[in-house]
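Trainee: kindly generate the corresponding structure for this input.
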Amino acid sequence: MTSTSITRRSAALWMLAGLSACGGGGDNDSETPNPGGGDTGGGDPGTGNPGGGTTITGTYSLQPGAATNGEALADANRMGAQGYALVTPLAITSGLSVVAGDFYLSDTAHAGHKLEYLLQPDEASLAGFLAQLNRQGAGGYALKSSMVFPSSPTDIRHLYVKNTSRSDQFSYEALTTDPQTPQAVAEELNRQGARGFRFIGPMIVGGAMFSLYVKRSDGVTYQYAVDAQGSAYSAADRPGLQTLLDAKGADGWLVRGSVGKGSPLSMSFMSIYEKSSVQSGAVQYAVEALSANASLNDMARDMNTQASKGFFWLFQQVTSNGQISTISVKNGGTLVHALAGVSFP
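Mentor: As a prediction, the model looks like this:
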């Protein structure tokens, strides 16, 4: 039987500390990204919002999972030249076997656009990483994610993506302050968001743990709401999760995931929601059951069914009763996830 646990390639592919239950790449005792939450990736239906106009729709393409840095970069550029943006790798487990695939997306908001990708080596320090980020951002390349493969587990690379049909530039800031309460987290996020810096997620580079923020040269600003959770799970079951997201979405809030603060034996949990200054209308959510026997092809088919209706895959999430649900978003603007980054920059 195929496991219902969809992970980033747990054999060490695409490792980036973020709002994920998968661990690795930066978890420490002071901050555990979304323990039990199960977030595993992100999509991106475009920077614009329909606002009652034409619904943005899309098409997902499942490609064989790359096995090396060279393969990953070649595949991403080949698909990018066809207008497909890399969304995320996903893997399923069946017994002792792991089956991995790379998911790409084209949508009507980016018809005719082309994507270019490049890889940069890991840096030994936070200062060096920030210099790399801002150097690439000045050239129009946005950080997509960090990646590492089982064949070379110490060779961490940073993947960047550029939309060659746009002239955006990106600048980055890193904060090492690590606020612990929902109020303090919200204050830091909103200070940055008011300056146009969007929260990417927690990372670790050169032993330094920090929160990474990105600013695009489009003048968009961001608001954040941080809600305390009673446990590692944001909802008791699937209907409860749908109700929760519907209520937040009605006010234009995009779910970004959950974080845990504190030591492993004494941890508090909180959910993070985001609203951009260009958000128009409600954010709609589709919360669906994930079959225990779902293959990657099954998931691609389900993603395409939803994308034909304007709902774009965001992540899987576990509720406290053990159910795994797939969350898709309509009218959510540019979706971003700390593991997978943006798809269309």
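Trainee: drop to CA atoms for contacts and neighbour counts, all remaining ones
Mentor: OK.
Trainee: Thr154: how many residues sit nearby?
Mentor: 11 (other C-alpha atoms under 10 Å).
Trainee: tell me how far it lies from Tyr160.
Mentor: Between Thr154 and Tyr160 the computed distance is 19 Å (C-alpha to C-alpha, to the nearest Å).
Trainee: cool, Leu212 as well?
Mentor: From Leu212 to Tyr160 the distance is 15 Å (C-alpha to C-alpha).
Trainee: of these two, who's got more company?
Mentor: Tyr160 (24 against 20).
Trainee: in what helix or strand does the more buried one lie?
Mentor: In the assignment (DSSP states H and E), Tyr160 maps to strand 152-163.
Trainee: one more: Met303?
Mentor: Assigned by DSSP H and E, Met303 falls in helix 296-307.
Trainee: swap in Leu244?
Mentor: helix 238-250.
Trainee: what of Met209?
Mentor: Per DSSP H and E: Met209 is located in strand 208-216.
Trainee: for the comparison step, fold the sequence that follows:
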Amino acid sequence: MEQTLSEPFQKLLPILKAAGLDKINHISELSGGLSNHNYRISTPTAEYVFRLNADAADSFCSRTQERFYWRHLANAKLAPELLWVSEDERYYLSAFIKSDVIEGDIIEANIENYGQSRKHSLPWQALEGLCSAADFLQGQDSLHHLPLAFEHDPLNDSHPNQAHRLLLTLLLQLRDLPKGPYGISITEQWQEYHRKMLTFMAPSPIEGESSQIGGDWYERATQLLGIQADIQRWTDTLAGCLLQAQFCHRDLNPHNLLLKDKRLYCIDFEYATASHPLCELATVLATHALTPLQQHFLVQQYLVKHPYLTAEAIFAVPAAIEMYWVLACYWALLMAARQTDPSGHGEYIAWFDFFWPQIS
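Mentor: Purely as a prediction, here's the structure:
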């Protein structure tokens, strides 16, 4: 059926053949990724995900480390199986998991619209929502009448959706995995990103001016320079409650989770490593449209008797959310700096502008 494929998809056929797929029924592009390109491949016998790795993302991750943790989680039945890797590490082929819908209403997480629901059965990605540290604290303040901790789940089966239960199960499963041979602290990650940003800001030795891409990029880099004291305070807070690093996916946003048979699977392991346990919790809180009560439940149940955190860790949750958005801004700016065409540069500048307002 090769003649039915459009020209861009035709170019994938030799690579797919090298991966062992020579009978292709259909190819379609999968949405959701901010850097890499993913395609759904249908053959007469099975379906796969074919991934083209972005060159710009190579500077952020070790492909060897990424594959280590991908296979690590696949063996634990928490990720689809990685089936093939090209010799140049540019292409991956993995098993395709068709994600189920989450049953129930999707509740507006922000305080102004709290209680308003949309009655649908929707894919997990429909739970996407933005939550800043200020939003989180405002939501928790609205629950001042509740006990500090729950002995049992206060969100019974009549609650509009059960995302909090599924997320807690996944968070605890990930926490209990061996952390592997790699690791980076939140402070080290910030310092690494900051050093790279300063490199791009440095004057060109040839032209005597900024080595990177114009005023829009430089203006946003200056914004990050202006909050360094805040970042230092947030990273110090996080370091103060840490006993030991644990395995962290570090990007558990709704687009990197698949729901199948009432359990969640992870995809995209470019940033997976051993790190601060609050990385996982903060990402979930920052990117999922959860009600304040769902957030409260997740925080309490994830932190209760956590083996790698002090009892004061609950007070560091806002700092962890702040650092999630800080690192997202650094990432967007560094990705913009590595783009070779203006449209790609503009796309990542737009992502920076999307992330920046979430920082207090």
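Trainee: just give the TM-score of the two.
Mentor: The TM-score (TM-score structural alignment, normalised by the length of structure 1) is 0.24; 143 aligned residues with a C-alpha RMSD of 6.9 Å.
Trainee: give me the buried positions along the helix holding Leu244 of structure 1.
Mentor: Arg238, Leu241, Gln242, Leu245, Asp246, Ala247, Lys248, Gly249 (16 or more other C-alpha atoms under 10 Å).
Trainee: which one of those residues sits closest to Asn304 of structure 1?
Mentor: Set against Asn304 of structure 1, the nearest of these by C-alpha to C-alpha is Gln242 (20.4 Å).
Trainee: the closest one touches Gln284, doesn't it?
Mentor: No. Using C-alpha atoms under 8 Å, Gln242 of structure 1 is not in contact with Gln284, being 10.0 Å away.
Trainee: name the helix or strand for Arg67 of structure 2, please.
Mentor: In this assignment (DSSP H and E), Arg67 of structure 2 forms part of helix 63-75.
Trainee: show me what the very next helix or strand once past that helix is packed up against.
Mentor: As assigned by DSSP H and E, the chain's next helix or strand after helix 63-75 of structure 2 is strand 82-85. Contacts defined by 3 or more C-alpha pairs under 8 Å, 6 or more residues apart in numbering; DSSP states H and E place strand 82-85 of structure 2 against helix 63-75, strand 91-95.
Trainee: so which of those is nearest Ile15 of structure 2?
Mentor: With C-alpha to C-alpha as the yardstick, what comes closest out of those is strand 91-95 (8.3 Å).
Trainee: quick check: angle from that closest one to helix 63-75?
Mentor: Orientation of strand 91-95 of structure 2 against helix 63-75 (axes from the mean of the first three to the mean of the last three C-alpha atoms, to 10 degrees) gives an angle of 0 degrees.
Trainee: which secondary structure elements does strand 91-95 of structure 2 sit against?
Mentor: Strand 91-95 of structure 2 packs on strand 47-52, strand 82-85, going by 3+ C-alpha pairs under 8 Å, 6+ apart.
Trainee: follow-up on the earlier one: out of the helices and strands packed on strand 82-85 of structure 2, which is closest to Val299 of structure 2?
Mentor: helix 63-75 (23.4 Å).
Trainee: by contact count, what packs against that closest one?
Mentor: Packed next to helix 63-75 of structure 2, using 3+ C-alpha pairs under 8 Å, 6+ apart, are strand 82-85.
Trainee: 10 Å - rerun?
Mentor: Applying 3 or more C-alpha pairs under 10 Å, 6 or more residues apart in numbering; DSSP states H and E, we find helix 63-75 of structure 2 packed against strand 82-85, strand 263-266, strand 273-275.
Trainee: winner for burial among those strands?
Mentor: strand 273-275 (a mean of 23; mean count of other C-alpha atoms under 10 Å).
Trainee: next SSE after it?
Mentor: Taking DSSP H and E, what comes next after strand 273-275 of structure 2 is helix 278-287.
Trainee: now that following helix: buried residues?
Mentor: So for helix 278-287 of structure 2, counting by 16+ other C-alpha under 10 Å, buried means Leu278, Cys279, Glu280, Leu281, Ala282, Thr283, Val284, Leu285, Ala286, Thr287.
Trainee: quick one on the thing from earlier: just the buried residues of the strand holding Tyr160 of structure 1, please?
Mentor: Ile156, Arg157, His158, Leu159, Tyr160, Val161, Lys162, Asn163.
Trainee: now render these as a markdown table, adding distance to Arg216 of structure 1.
Mentor: Supplementary listing: the buried residues of strand 152-163 of structure 1 in a markdown table, determined by distance: C-alpha to C-alpha, whole Å:
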| residue | distance to Arg216 of structure 1 |
| --- | --- |
| Ile156 | 25 |
| Arg157 | 22 |
| His158 | 19 |
| Leu159 | 17 |
| Tyr160 | 14 |
| Val161 | 13 |
| Lys162 | 12 |
| Asn163 | 13 |
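Trainee: give me the helices and strands touching the next helix or strand after the helix holding Met303 of structure 1, please.
Mentor: Following helix 296-307 of structure 1 in sequence order, the next helix or strand is strand 312-318 (DSSP H and E). If you count contacts as 3+ C-alpha pairs under 10 Å, 6+ apart, strand 312-318 of structure 1 packs onto strand 58-64, helix 238-250, strand 254-263, strand 284-289, helix 296-307, strand 324-330.
Trainee: of all the helices and strands packed on strand 91-95 of structure 2, which one comes closest to Asp105 of structure 2?
Mentor: Of these, nearest to Asp105 of structure 2 by C-alpha to C-alpha is strand 47-52, at 29.4 Å.
Trainee: next, the angle strand 91-95 makes with the closest one.
Mentor: 160 degrees.
Trainee: helix or strand: which one has Trp217 of structure 2?
Mentor: helix 215-225.
Trainee: show me what the very next helix or strand once past that helix is packed up against.
Mentor: Going down the chain from helix 215-225 of structure 2, the next helix or strand is helix 228-240, by DSSP H and E. Helices and strands touching helix 228-240 of structure 2, by 3+ C-alpha pairs under 10 Å, 6+ apart, are helix 186-201, helix 317-337.
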